[in-house]
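**Student:** give me a 3D structure for the following:
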Amino acid sequence: MALLGTLVNGGCIVVGSLIGLFFAKIPEHFKETVMHGIGLAVILIGMQMALSTEAIIVVLLSLLSGAVIGEMLHLEEGLNRLGEWIGNKFASAKNDISVSQGFVTASLVFVIGAMSVVGALDGGLRGNHEVLITKGIIDGFVALVLTTTLGFGVLFSVIPVVLYQGTIALLATQIDHWIPEQVLNGLIVELTSIGGLIIVAIGLNLLNITSIRVGNLLPSILTVGLIYPIYLLVI
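**Tutor:** Reported below is the predicted structural model:
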């Protein structure tokens, strides 16, 4: 079953978020310190991923083209509006932290990364769900902590996670008919690097060092799929 790993991952996020709701009364200074810790860990994860690149020009062009597309489509604003819409549907559960912040931050943390792509591909290509199950356990603990600091909006991040990873897993069942294995492996490396840089941006935002519109960088995850094959033809 190609979607088994994705469903387990989503279930872990739901369970972690629900448990986190019971710890929402933690004092603010505890929450702030915990969030700083998460931010630092997220930056470390992102840097490790970002340094995996073997073609920095691909990463640069993908980020630039993705940023232009994201700004034109106002993706960040759209994500925030979606989070606010969810918040309005559950207005009685709102707290000091906006629902949209929890939804957007958690979605980006859980969706962007090597484990999402590699795990979904592994599940679709080989029926091996070990990577996504491992990611699910990690995401569950992260969801627990994020929910205590960012509120119940974190719970709804399960929707884009399941849609994103599920789509990749389903497409992966046929991807070997479209893309040679060597090209696919190289593309995953550059995709991992781009995802890492976006994760670094998330960590910097969590630490309140920057206010990068991370949502507007997301198209770079798609544009690399066009740029990398062109790069292989040129070199």
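**Student:** from now on I want contacts and neighbour counts done on CA atoms only, so please keep to that.
**Tutor:** Will do.
**Student:** ok, Met49 to Ile112 distance?
**Tutor:** 11 Å (Cα to Cα, to the nearest Å).
**Student:** quick check: neighbours shared by these two?
**Tutor:** Residues touching both Met49 and Ile112 (Cα atoms under 8 Å, 6 or more residues apart in numbering): 195-196.
**Student:** give me the buried stretch members for stretch 169-187, please.
**Tutor:** By 16 or more other Cα atoms under 10 Å, the buried positions in stretch 169-187 come out as 169-173, 175, 184, 186-187.
**Student:** and the residues you listed, which two are the farthest apart?
**Tutor:** Leu170 and Gly186 (20.5 Å; Cα to Cα).
**Student:** could you pick out which of the buried residues of stretch 169-187 are located in strands?
**Tutor:** For these, not one is inside strands, with DSSP state E as the criterion.
**Student:** from those residues, pick the one nearest Glu130.
**Tutor:** Looking across these and measuring by Cα to Cα, the closest to Glu130 is Ala169, at 13.4 Å.
**Student:** what sits against that closest one?
**Tutor:** 2-3, 120-125 are the contacts of Ala169 under Cα under 8 Å, 6+ apart.
**Student:** hmm, 6 Å instead?
**Tutor:** 2, 120-121, 124 (Cα atoms under 6 Å, 6 or more residues apart in numbering).
**Student:** out of the residues you listed, which is most surrounded?
**Tutor:** In terms of neighbours by other Cα atoms under 10 Å, those top out with Ala120 at 31 neighbours.
**Student:** hey, which helix is longest across the protein?
**Tutor:** Across the chain, the longest stretch assigned as helix under DSSP state H is helix 181-206.
**Student:** packing partners of that one?
**Tutor:** Contact partners of helix 181-206 among helices and strands, from 3 or more Cα pairs under 6 Å, 6 or more residues apart in numbering; DSSP states H and E: helix 28-50.
**Student:** to compare against the first, here's another:
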Amino acid sequence: MVGLGTIINVAAIILGGLLGKLCSRFLSGRYQDTLSKTCGVCVLFIAIGGAMEGILSISGNAIVSGKSLLIICCLALGALLGELCNLEDKFEQFGEWLKNKTGNAKEKNFVEGFVTASLTVSIGAMAIVGSIEDGIFGDYSILATKAILDFIIILVMTCSMGKGCAFSAIPVACFQGLLTVLARLVKPLMTDAALSNLSLIGSILIFCVGLNLIFGKKIRVANLLPSILLAIIIAFLPLGV
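**Tutor:** The predicted structure is shown next:
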């Protein structure tokens, strides 16, 4: 069944949110704060692992790093485009609308939880490749694996940041669902170089999410999202970055 992977993923996020909210009732503010920072550390290391795969390579008997110019170009230009479109504020405005429409107006951290969780589970090569595989071949194995990871992430985040995290199922459903429908059009764009660039830049953005979890909101991560699109475009240009 085409689209089953996204359905499984969304269900896992909702279930993780429900269980996280249930567990949070038994945790005081001190425990929730520690759990939030611990989650941030986990997100950092997941991001570092993904970024290192893209940056490091083996040349002879040595490990060398590269793609510095790619990172600088994508993040700098992506930040300018994101600030121009003010994506972060639009994301937060949607979160505020969602908070009021779902009867969670008194939920203090709803918007922060929604934005942070959405960026964490929506960015990455697994979401894109998994949706394409699901749309063309009906193979939902990648998205099923992602669902397990997202379940754990959302469960922990909901414990510390509130029920807004569970509503990250909405952007995941929209993004992955749209990619699944458009899979035949998107697949030719997902060359090995494009996937490598996407994974690298996506991991760096997830790293920024981890920093915000630990130190408070320091980086407007949603305004960096155009960097991912630029990373894919650059893969088709003879720039050697």
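**Student:** fetch the TM-score of the aligned pair.
**Tutor:** Once superposed, the chains reach a TM-score of 0.89 (TM-score structural alignment, normalised by the length of the first structure), with 228 aligned residues with a Cα RMSD of 1.9 Å.
**Student:** make TSV out of the buried residues of stretch 169-187 of the first structure and add distance to His36 of the first structure.
**Tutor:** Output for those, formatted as TSV (distance: Cα to Cα, whole Å):
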residue	distance to His36 of the first structure
Ala169	33
Leu170	36
Leu171	37
Ala172	36
Thr173	39
Ile175	39
Leu184	36
Gly186	34
Leu187	32
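**Student:** name the nearest of these relative to Glu71 of the first structure.
**Tutor:** The closest of those, once distances to Glu71 of the first structure are taken by Cα to Cα, is Leu187, at 24.2 Å.
**Student:** hang on, the earlier thing: list the ones among the contacts of Ala169 of the first structure that fall in helices.
**Tutor:** 120-121, 124.
**Student:** from Ala222 of the second structure, how far off is the residue nearest in space to the middle of the second structure?
**Tutor:** Central residue of the second structure (Cα atoms, centre = their mean): Ile123, 2.8 Å from the mean position. Per Cα to Cα, Ile123 of the second structure is found 10 Å from Ala222 of the second structure.
**Student:** follow-up on the earlier one: which residue in the first structure aligns with the residue nearest to the centre of the second structure?
**Tutor:** Taking TM-score structural alignment for the superposition, Ile123 of the second structure sits opposite Ile112 in the first structure.
**Student:** its match - nearest residue in space that isn't next to it in sequence?
**Tutor:** In space, and not counting its chain neighbours, Ile112 of the first structure is closest to Gly195: 5.6 Å by Cα to Cα, 6 or more residues apart in numbering.
**Student:** tell me, how many residues neighbour the counterpart of the one you found in the second structure?
**Tutor:** Using TM-score structural alignment, the partner of Gly195 of the first structure in the second structure is Gly202. Look at Gly202 of the second structure: counted by other Cα under 10 Å, it has 26 neighbours.
**Student:** likewise for Thr6 of the second structure?
**Tutor:** What Thr6 of the second structure shows, counting by other Cα under 10 Å, is a neighbour count of 27.
**Student:** what helix or strand does it sit in?
**Tutor:** helix 4-24 (DSSP states H and E).
**Student:** name the helices or strands packed onto that helix?
**Tutor:** Looks like helix 4-24 of the second structure contacts helix 141-161 (3+ Cα pairs under 6 Å, 6+ apart).
**Student:** where in the first structure does the helix it packs on align, residue-wise?
**Tutor:** Helix 141-161 of the second structure covers residues 130-150 of the first structure once aligned (TM-score structural alignment).
**Student:** in stretch 20-35 of the first structure, what counts as buried?
**Tutor:** For stretch 20-35 of the first structure, by 16+ other Cα under 10 Å, it's 20-21, 24, 31, 34-35.
**Student:** who's in contact with it?
**Tutor:** 144, 147-149.
**Student:** distance to Ser62 of the first structure and neighbour count added to those, as JSON lines?
**Tutor:** Below are the contacts of stretch 20-35 of the first structure laid out as JSON lines (distance: Cα to Cα, whole Å; neighbours: other Cα atoms under 10 Å):
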{"residue": "Leu144", "distance to Ser62 of the first structure": "33", "neighbour count": "26"}
{"residue": "Thr147", "distance to Ser62 of the first structure": "32", "neighbour count": "26"}
{"residue": "Thr148", "distance to Ser62 of the first structure": "35", "neighbour count": "26"}
{"residue": "Thr149", "distance to Ser62 of the first structure": "33", "neighbour count": "26"}
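**Student:** need the max-distance pair from the residues you listed.
**Tutor:** Leu144 and Thr149 (9.1 Å).
**Student:** so what touches stretch 5-12 of the first structure?
**Tutor:** So stretch 5-12 of the first structure is in contact with 129, 132-133, 136, 140, 158, 162, going by Cα under 6 Å, 6+ apart.
**Student:** and Gln71 of the first structure, what does it touch?
**Tutor:** Check again: residue 71 of the first structure is Glu, not Gln. Glu71 of the first structure neighbours (Cα under 6 Å, 6+ apart): Asn216.
**Student:** about what we covered before: please point out which parts of the match of helix 141-161 of the second structure sit buried.
**Tutor:** 131-150.
**Student:** could you check the angle the longest helix of the first structure makes with helix 28-50?
**Tutor:** 150 degrees (axes from the mean of the first three to the mean of the last three Cα atoms, to 10 degrees).
**Student:** ok, and for the next helix or strand after helix 181-206 of the first structure, which residues are buried?
**Tutor:** Where DSSP H and E defines the elements, the next helix or strand beyond helix 181-206 of the first structure is helix 220-234. Residues 220-221, 223-225, 227-228 are the ones in helix 220-234 of the first structure that count as buried (16+ other Cα under 10 Å).
**Student:** dump those into CSV; add distance to Ile235 of the first structure as well.
**Tutor:** Shown next, in CSV, are the buried residues of helix 220-234 of the first structure (distance: Cα to Cα, whole Å):
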residue, distance to Ile235 of the first structure
Ser220, 21
Ile221, 22
Thr223, 18
Val224, 16
Gly225, 16
Ile227, 12
Tyr228, 11
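**Student:** between these, which sits nearest Val42 of the first structure?
**Tutor:** Ile221 (18.3 Å).
**Student:** what's the closest one aligned with over in the second structure?
**Tutor:** Ile221 of the first structure maps onto Ile228 in the second structure, by TM-score structural alignment.
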